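In: Sharing a model prediction with you, sequence too.
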Amino acid sequence: MKFINSNFWDRAFRVILGTSLITWAFYIEDLYKIGIFAVGFVILATGIIAWCPIYTLFGWNTRTHSKKS
């Protein structure tokens, strides 16, 4: 797919980090709860869909491309 710009390890890290932040947001009682949840949700979403808009903005790509025949 043309829009995938994250490799497996990058995606796995994002899914773990996003899930951890969302879980942590349920256990704290501060005003930062909504912000931590929102950041965790965005990180989790970019890990699931394998596309990071910041990578696109800077032209980065962590996905290795195989040779086309």
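Out: Structure received. Numbers count the residues shown, from 1 in each chain.
In: contacts and neighbour counts: CA atoms only from here.
Out: Fine.
In: Just the buried residues of the lengthiest helix in the chain, please?
Out: Longest helix in the chain by number of residues (criterion: DSSP state H): helix 8-27. Across helix 8-27, burial judged by 16 or more other CA atoms under 10 Å covers 11-12, 14-15, 17-19, 21-22, 25.
In: A further structure is provided below for comparison with the first:
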Amino acid sequence: MKANVGGIDKILRILAGLALVAWAALGGPVWAWIGIVPLATGLMGWCPLYPLLGISTCPLKKS
């Protein structure tokens, strides 16, 4: 898996995921557990949907 989530995208995914999971853990709606998805993709740096859409927010690495 080549990294395709970078920079601000990664930070926003982690923050949104943490917020949703915390909300669910503190008695919010069950659907808030979906926050695990953006949290995981932000921490891994890879989103399985991005290759299907031809998207990457990672900066190009120079060799």
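Out: Done, it's in. Please read all numbers here as calculations on a predicted model, not as lab measurements.
In: quick revisit: same for the longest helix of structure 1, what does it pack against?
Out: In terms of contacts (3 or more CA pairs under 8 Å, 6 or more residues apart in numbering; DSSP states H and E), helix 8-27 of structure 1 is packed against helix 33-49.
In: how far out from the middle of the chain is the helix it packs on?
Out: 7 Å (CA atoms, centre = their mean, to the nearest Å).
In: quick one, it and helix 8-27 angle?
Out: Note on geometry: by axes from the mean of the first three to the mean of the last three CA atoms, to 10 degrees, helix 33-49 of structure 1 and helix 8-27 are set 150 degrees apart in direction.
In: measure Gly59 of structure 1 to Cys52 of structure 1 for me?
Out: 11 Å (CA to CA, to the nearest Å).
In: More neighbours: which of the two?
Out: Cys52 (20 against 9; other CA atoms under 10 Å).
In: Quickly find the element holding the alignment partner in structure 2 of the more buried one.
Out: In structure 2, the residue paired with Cys52 of structure 1 is Cys47, using TM-score structural alignment. If you go by DSSP states H and E, Cys47 of structure 2 is not part of any helix or strand.
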